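Undergrad: With the input below, show me the fold.
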Amino acid sequence: MKVSKLAYKPVGLGLGAVSGMLSGALFKQAWKKLGHEEDAPDATDEERTWREVLLAATLQGAIFAAVKAAVDRSGATATRRLTGTWPG
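TA: All right, here's what the predicted structure looks like:
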């Protein structure tokens, strides 16, 4: 394994945690803007409809994937600028 790839591992883990927190906050804001309640439904919320539960899950997944990709790409780009090599 390359040293640069090994050195990037902890950075990547940290960025993953940041992207999870950021995507959670963005999802809450998006859910509020869509005119729904404060909290998004869980899959086991008996009072919520299938449509609402699946819409929330789809939106949350899309936001998480986009934020994770943006944060990972930014981290890799910053690593290249600092070290001259692309991690991974």
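
Undergrad: use CA for all of it now, contacts and neighbours both
TA: OK.

Undergrad: Pro41 and Ala69: what is the separation?
TA: 25 Å (C-alpha to C-alpha, to the nearest Å).

Undergrad: Please provide the structure for the following sequence as well, for comparison with the first:
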Amino acid sequence: MSGVQVLYKPLGLAFGMAGGALAGALFNRTWKAVAGQDDAPDAHDEERDWGEILAAAALQGAIFAVVRAAVDRGGAIGVRRVTGRWPG
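TA: You can find the predicted model right below:
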């Protein structure tokens, strides 16, 4: 493992945690705007139907994937700018 990879591990963890918090907040705001509800359904919510639960899960997954990719890519670019090497 190179020095850049060792440096990137804790930064990647911190970026991931921040990205998770950002994605959660973005999902909650998006769900409220799309569905007009404060709380998104989960799989054990018996008052919600399959369509609503699956739509919420798909939206949440898409938001988390996009935020994770953006955070990972941004972190890697930042490490390259500082060290001159890609943290691959």
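
Undergrad: one step back: who has more neighbours out of Pro41 and Ala69 of structure 1?
TA: Counted by other C-alpha atoms under 10 Å, Pro41 of structure 1 and Ala69 do not tie: Pro41 has more neighbours, with 20 against 14.

Undergrad: Could you find the closest non-adjacent residue to the residue most central in space within structure 1?
TA: For structure 1, Phe64 is the residue whose C-alpha lies nearest the centre (C-alpha atoms, centre = their mean; 3.2 Å). Ranked by C-alpha to C-alpha, 6 or more residues apart in numbering and with sequence neighbours excluded, the top spatial neighbour of Phe64 of structure 1 is Ser23, at 5.1 Å.

Undergrad: can you count the residues close to Val66 of structure 2?
TA: For Val66 of structure 2, using other C-alpha under 10 Å, the count is 13.

Undergrad: Same check on Ala17 of structure 1?
TA: 12.

Undergrad: Ok, Asp72 of structure 2 next?
TA: 18.
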